[in-house]
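In: Below: sequence and its predicted model.
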Amino acid sequence: MNLGIFILAFATFVAGTVELVIAGILNMIAEDLQVSVGTVGQLVSIFSLVFAFGAPILIALTSRVDRRKLLCIAMTTFLGGNVLSIFSPNYTTLLIARIILAASCSIVVVVSVTMAAKTVAVELRGRAIGIIFMGLSASLVLGVPLGTIVGEHFGWRMTFVLVSMLSVICIAAIMKFLPKVPAQPTIPLLQQIATLKSKKIASIQLISVLELTGHFTVYTYFTPFLQTTMGLSTNMISTVLLIFGAAGIVGGWIGGWASDRFGGVRAILVFLVLLATSLFLLPYATGSITSLLIVVILYGAMVWALSPAVQSYLARSAPDSADIQLGLNTSFLHLGVALGSGLGGFLVDYYPVTTNTWVAGIMVVLALFSAIYSLMKKRSTATSLN
């Protein structure tokens, strides 16, 4: 695998880290900017909404731009968003910075996948794209503990200083090592959306929305949950989040392996049942650090095992539009992040923080119903997915 692929993976890691890093420093930002924790949590929702709806639009608008040049522009804009975050004097400025970061991040992720596919031999294409998504997955599961550790020791603004430094390194590497990749024709947005007319495909995409809504109803506010229910120190919370992240990375591998071994739909059903169970058990696991970690490991593994399983299920369910569905799934994942963060923010402002876990579990159960519905549609049309 050539060096360029790893540079692209690094780009997605740097860009993706900013999305969820807020979750680990909610209290610090809320205290500094004198707003509620729930209000700060909406910064995750705004980011994900802009990513979800902005990605297909921005990629269509920039379809004529050389991919390497576009990636450099996006990373430079991303750097600007981080600098604005560092010097944000109030919540409104930080909100504007998040919008800039989300728009640029969406381009970085999509273009990185495109360039990975275009800069390697056909027989290496799948592995190249897999490496890109490893960078993105690592950013999502490690961004929160990273932000928590840096924020605790140096202040929350230093988190964005670190990301800014990594961005500069990334831009330099892109300019020096990546080849030019001519712009490619893009599929019109309306044509992409039209593929969702299939109830089976729509129900599969809905699994991602509901599952991530449930997950981020809890995860965005996991720090106040642990502080309220167990009185954990910031350092201990960072440790819990790191363990959660490690479980998520292993879960991603489990999800891919189980999908290949047992079929995507079977894996999804099992993972959703286990994920819902872990969320319902979470309030009862706070009696000791041992019981908490057992549930957290199950929670982290299952939530990240679902993504490759759902993507495998999509690809096999819609072979003629697999590329479109996988691209749309990225937007649906971020829509779930936005909805979960927003819902969780409302709940944490008006109800005990443990309420979030119950609502999250219910959302995952709804995702299970959606998965069962998609399976019924499969049987009714007598098609084989696995």
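Out: Ah, there it is.
In: okay, CA-based contacts and neighbour counts for the rest of this
Out: Will do.
In: Mind telling me what element the residue nearest the centre of the chain is part of?
Out: Residue closest to the mean C-alpha point of the chain, counted by C-alpha atoms, centre = their mean, is residue 140 at 5.5 Å. Here residue 140 is covered by helix 125-154, with elements defined by DSSP states H and E.
In: one more structure, for comparison:
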Amino acid sequence: MTSPRTTTAEPASSIRDAAGGIVALTLATFAAITTEMLPVGLLPQIGDAFDVSDGTVGLLVTVYAFMVAALALPLTLGTRRLPRKGLLLTTLLAYTVSDTVVAVAPAFGVVAGARALGGVAHALFFSLSIGYAARLVRPHLTGRAMALVTAGASAGFVLGVPLSTTLGTAVGWRLAFGVLAGVCLLTTVLVAAFLPPVESDTAHTAPVAGRRPQLATAVTTNAVVYLGQYVVYTYVAVLLLHAGISESGVGPVLLGIGALGLLGLWFSAARLDVAPRRTAILVLAVLAASLAALALAFPSRGGVLASTAVWGASFGAVASIFQTAAVRTRGASPDVAGALVNATANVGIGGGAALGALVLDRRGLGTLPWLGAALVAAGLVIVLVGRRAFPPA
């Protein structure tokens, strides 16, 4: 019988050697994050179509995220003996089905159900992709590999969500979801062709005893920071509209703001293998300050655009920071660490959307950035205190 070692790829000794697999994962991540976040840009149109409030439509993000938060770890543990590549392809097909059903949904309840299916796929996808990226290269290149794969998420914010928002505003939100379903299907074909197989989770190096507290610190901080981010980001389209941006201008503005996230991604790719602790501290400090600046500037259009630009640039680095920190604690296998990062990020995303809906209805838009800034600042404090989870190198 053929052993797993003879049918899987060995970790590459350079990023160039792993380029094919990294690009395939990056494309898959682009499709995944665009599917997750598309309702953010089309929130007003979806609400109008089904005669529901902005806060209720925002709960589509909550439903999706809470499915991920609840299922990421059990699904990852339950499938750890199965081939990684086959599972990854299954999640991409599920995204395709989810987006297709949303595009033709006759009622808001059907939209919510289709989003729940996407949430199940997402529960496995990022756990798999984080573990996959860690296996494609040798350990000293983990930070750069994570950052490059995360470029797909940044591209989802930079290109996927804004362009889909622009398309949805111009010709209808249903067509935007239909086009995204086609993108997911095409991505599935490309990933099947170009992503090399890797060993299953049970074949990977065992976690190091005594490292679970560091892993817990890293993923808890991840949840807090994402909570602060998505209290605000879920309602960014509404914020922009109230700051004087036209409905047709929201997509282009999101495109410009998201493009700046590539600066944060570039910074993390350059620094995470050299100075991970200083990178985390600097990024979170700038993120918290930019949200506070947004709160001060709202509803001034110029101030909102300027502060949101800095906000977008700093958040571009966040995902790779926490993915790398969690894997490097070696408190669990890469897939389980990825599941925990995935789950806690989505606790933050879903909790942020729900908390934002509550604050939006009771306190108004201007309160959201203040709350987001406070939560990100709390995450920064945890990083400052948790030196063993966020070491200098």
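Out: Here it is on my side, so go on. From a predicted model like this one, the values you see are computed outputs, not experimental measurements.
In: And the helix holding residue 140 of structure 1, what's buried?
Out: 125, 128-129, 131-152 (16 or more other C-alpha atoms under 10 Å).
In: corresponding residue for residue 232 of structure 1 in structure 2?
Out: Taking TM-score structural alignment for the superposition, residue 232 of structure 1 sits opposite residue 245 in structure 2.
In: right, and its match touches residue 301 too?
Out: Yes - taking C-alpha atoms under 8 Å as the contact criterion, residue 245 of structure 2 and residue 301 are neighbours in contact, 7.4 Å apart.
In: Let's verify residue 63 of structure 1: helix, strand, or coil?
Out: When states are read from DSSP: H, G, I helix; E, B strand; the rest coil, the local structure at residue 63 of structure 1 comes out as coil.
In: and the next helix or strand after the helix holding residue 140 of structure 1, what other elements does it pack with?
Out: Downstream of helix 125-154 of structure 1, the next assigned helix or strand under DSSP H and E is helix 156-177. Using 3 or more C-alpha pairs under 8 Å, 6 or more residues apart in numbering; DSSP states H and E as the contact criterion, the secondary-structure elements in contact with helix 156-177 of structure 1 are helix 3-20, helix 67-86, helix 125-154.
In: Could you rerun that using 10 Å?
Out: helix 3-20, helix 26-33, helix 67-86, helix 125-154 (3 or more C-alpha pairs under 10 Å, 6 or more residues apart in numbering; DSSP states H and E).
In: which ones are touching residue 291 of structure 1?
Out: Neighbour list for residue 291 of structure 1: 281-282, 284-285 [criterion: C-alpha atoms under 10 Å, 6 or more residues apart in numbering].
In: What is the nearest of those residues to residue 213 of structure 1?
Out: Minimum distance to residue 213 of structure 1 across those is 16.6 Å, recorded for residue 282 (C-alpha to C-alpha).
In: in which helix or strand would I find the equivalent of the closest one over in structure 2?
Out: Across the two structures, residue 282 of structure 1 finds its equivalent in residue 294 of structure 2, going by TM-score structural alignment. When secondary structure is defined by DSSP H and E, residue 294 of structure 2 falls within helix 276-297.
In: Pull the distance from that helix to the chain's centre.
Out: The gap between the average C-alpha position of helix 276-297 of structure 2 and the chain average comes to 18 Å, counting by C-alpha atoms, centre = their mean, to the nearest Å.
In: quick one: that helix to structure 1 mean distance?
Out: On superposition with structure 1, the average gap between helix 276-297 of structure 2 and its aligned counterparts reaches 2.3 Å (mean C-alpha distance after the TM-score superposition for structure 1).
In: Please identify the buried residues of the following helix or strand past that helix?
Out: Following the chain from helix 276-297 of structure 2 toward its C-terminal end, the next helix or strand by DSSP H and E is helix 301-315. Buried residues in helix 301-315 of structure 2, counted by 16+ other C-alpha under 10 Å: 301, 303-305, 307-315.
In: what angle do the helix holding residue 294 of structure 2 and helix 301-315 make?
Out: 160 degrees (axes from the mean of the first three to the mean of the last three C-alpha atoms, to 10 degrees).
In: Does anything pack onto helix 276-297 of structure 2? Which helices or strands?
Out: Against helix 276-297 of structure 2 (3+ C-alpha pairs under 10 Å, 6+ apart) you get helix 212-233, helix 247-271, helix 301-315, helix 318-329, helix 367-385.
In: closest one to residue 285 of structure 2 among those helices?
Out: helix 367-385 (6.8 Å).
In: matching residues in structure 1 for that closest one?
Out: Helix 367-385 of structure 2 falls opposite residues 355-373 of structure 1 when the two are matched by TM-score structural alignment.
In: mean per-residue distance, the matching stretch to structure 2?
Out: Stretch 355-373 of structure 1 versus its aligned partner: 1.8 Å mean (mean C-alpha distance after the TM-score superposition for structure 1).
In: And that stretch, how far out from the chain middle?
Out: Between the centre of stretch 355-373 of structure 1 and the centre of its chain there are 18 Å (C-alpha atoms, centre = their mean).
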